[in-house]
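In: sequence? don't have it. structure:
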């Protein structure tokens, strides 16, 4: 009896760039990327090759943007609450005391995934200053994207999301679902009188580590998967392009269209049901 083992396909930079272009990634454009390297599958050369393919598809005049969020330095985030569940008061305080202050030059963003971290560490990349929801950009419009990110505005008008809206950026969900579509959060800010809540994180001020508490819109991504499915069906199903990138099923859409859809639809989704006390993964 003969046993045949299927060979594992390893994706390369040229093929990935070709797939990205076929999906609709435009040369010279601005692109916000959420990625699952596991979904992309094995790549010859690893994650750096995927970053290279994205830059190839965008061309020299294109700008690549990724989230570099840091829920790890907040004690109001779902990430923190998961870490301290079951700990004693003493152990919890020891954990809080060990949490480093945010530094845009050095703070890692491990929960954002390997591709985002690789972009953050690429020479020439620029990062916004928000201690919880920073973005990293790479390309000629990077400074325009990340500048002026107010520390009390996670993902609203004084954040890179609003700059991406103005730049008519695309959003690529590279093997990820609509639950990761950060663009929808800008829609949360644009609904009438959005609910607000308190956030707290570790920062450095005057050379000293300190806890900082501030108020901002109550972020809630619990309905983004449903919102995204409705968005994909709207416009006769033409607003979201789908196709393979590596081994992944990926989606490409226009950020402004997603934001406008969220701003219109979220009030009807959440009437009487907004949970302002629900910890968000980010803060």
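Out: Yes, it's here. Since the structure is predicted, the reported quantities are computational estimates derived from the model, not experimental observations.
In: Going by C-alpha atoms from here, please, whenever you check contacts or count neighbours.
Out: Will do.
In: ok, residue 8 to residue 247 distance?
Out: Residue 8 sits 11 Å away from residue 247, going by CA to CA, to the nearest Å.
In: quick one, which of the two is more surrounded?
Out: Ranked by neighbour count (other CA atoms under 10 Å), residue 8 and residue 247 place residue 247 first, with 18 against 8.
In: Quickly note the distance from that one to residue 57.
Out: As judged by CA to CA, residue 247 and residue 57 stand 18 Å apart.
In: Tell me where the stretch 151-283 of the chain has strands.
Out: Secondary structure of the stretch 151-283 of the chain (DSSP state E, counting those that start in this stretch): strands located at 170-174, 196-205, 208-217, 240-245, 248-254.
In: The structure to be compared is supplied as follows:
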């Protein structure tokens, strides 16, 4: 069978920058981007072109921030997609490489964040499971001080982004990927869990954390978009949304307190990858 021709639209670096400007992205602002490369269309230059387009739209004074989560640095007892044999668990815990912000690849967040992570000059936060990477003059202020026992709360880059009046850009990604909503979970009564992961110096460690989950974030996002001003448009073929981090957090704090019953509270799993089911290491 012949390979089918690519489907459009044709997207270039200039396309991305121009359409982001039309959407309302401003030169000099700070932008937290959740993205899906495949949703854009046929991108000439792939993720590199998209990152260049984002940086063009933000200009030299702007700062680009992306999630660079590493949820596979977690307890193998929680892996379910796929699971691993129970007899392997102790050996996996004993030999799992510790997090290194310079070389540990991101996982499950897409190729665009991984491209940002490896970009010259990029800085990355220190949390071993829910890190963020940033490019631009504000990068250091955003990623420094990410506490090892605060995945997405007050001592994480999310709280810094809120204070800096940053905005969220959902570039072909849905509200289920919106990490800003997780900051709200730290501001309402939430259960705490024990989270296991490789220790910085080798071996295994556990920390106590707020239990978080992205369950019902799509529903939350639907209501947020209905009730609050969200800029909507397209970049290439990707549905795109733009809104302030602070607005999303404040709305989510009220919504979750009202809609999340005790029965719907996050399970005490310690799953470090709140936006997706736990997966074992890929090859």
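Out: On my side now, so go ahead. Note that the structure is a prediction, hence the values are computed from the model and not measured.
In: Tell me which of the strands of the stretch 151-283 of the first structure is the most buried.
Out: Among the strands of the stretch 151-283 of the first structure, ranked by average contacts under mean count of other CA atoms under 10 Å, first place goes to strand 170-174 (a mean of 25).
In: What residues in the second structure pair up with it?
Out: Strand 170-174 of the first structure corresponds to residues 167-171 in the second structure, going by TM-score structural alignment.
In: For the longest helix anywhere in the second structure, which outside residues touch it?
Out: Ordering each helix of the second structure by length in residues (DSSP state H) puts helix 245-259 first. Identification of contacts with helix 245-259 of the second structure by CA atoms under 8 Å, 6 or more residues apart in numbering yields 161-163, 165-168, 180-185, 187-188, 220, 224.
In: Then stretch 45-62 of the first structure?
Out: The contact list for stretch 45-62 of the first structure (CA under 8 Å, 6+ apart) reads 12-14, 16-18, 20-21, 25-31, 37, 43, 63-64, 114-115, 118-119, 139-141.
In: Relative to the second structure, which residues correspond to it?
Out: Stretch 45-62 of the first structure maps onto residues 45-62 of the second structure, going by TM-score structural alignment.
In: List the buried residues for the matching stretch?
Out: 46-58, 62 (16 or more other CA atoms under 10 Å).
In: among the strands of the stretch 151-283 of the first structure, which is nearest residue 277 of the first structure?
Out: In terms of CA to CA, the element of the strands of the stretch 151-283 of the first structure nearest to residue 277 of the first structure is strand 196-205, at 7.4 Å.
In: Spell out the secondary structure type for residue 64 of the first structure.
Out: With DSSP: H, G, I helix; E, B strand; the rest coil as the basis, residue 64 of the first structure sits in strand.
In: Let me know whether it touches residue 140 as I believe.
Out: No: contact between residue 64 of the first structure and residue 140 fails when scored by CA atoms under 8 Å: they sit 9.4 Å apart.
In: Which of these two has more residues huddled nearby?
Out: Neighbours were counted for residue 64 of the first structure and for residue 140 using other CA under 10 Å; residue 64 has more, 24 against 16.
In: Next one: that one from residue 279 of the first structure, what distance?
Out: The value you get for residue 64 of the first structure to residue 279 of the first structure, if CA to CA is used, is 29 Å.
In: hmm, back to that, which of the contacts of helix 245-259 of the second structure fall within helices?
Out: Among the contacts of helix 245-259 of the second structure, the ones falling in helices (DSSP H) are 161, 162, 163, 180, 181, 182, 183, 184, 185, 220, 224.
In: Tell me the buried residues within those.
Out: 161, 162, 180, 181, 182, 183, 184, 185, 220, 224.
In: could the residues you listed be laid out in CSV, adding distance to residue 150 of the second structure?
Out: Putting those into CSV (distance: CA to CA, whole Å) gives the following:
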residue, distance to residue 150 of the second structure
161, 15
162, 16
180, 14
181, 15
182, 11
183, 10
184, 13
185, 12
220, 23
224, 25
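In: which of the residues you listed sit farthest apart?
Out: For these, the maximum inter-member distance is 20.3 Å, found between 161 and 220 (CA to CA).
In: Residue in the second structure paired with residue 149 of the first structure?
Out: Aligned by TM-score structural alignment, residue 149 of the first structure pairs with residue 146 of the second structure.
In: what's around that match, how many residues?
Out: Neighbour count of residue 146 of the second structure, defined by other CA under 10 Å: 26.
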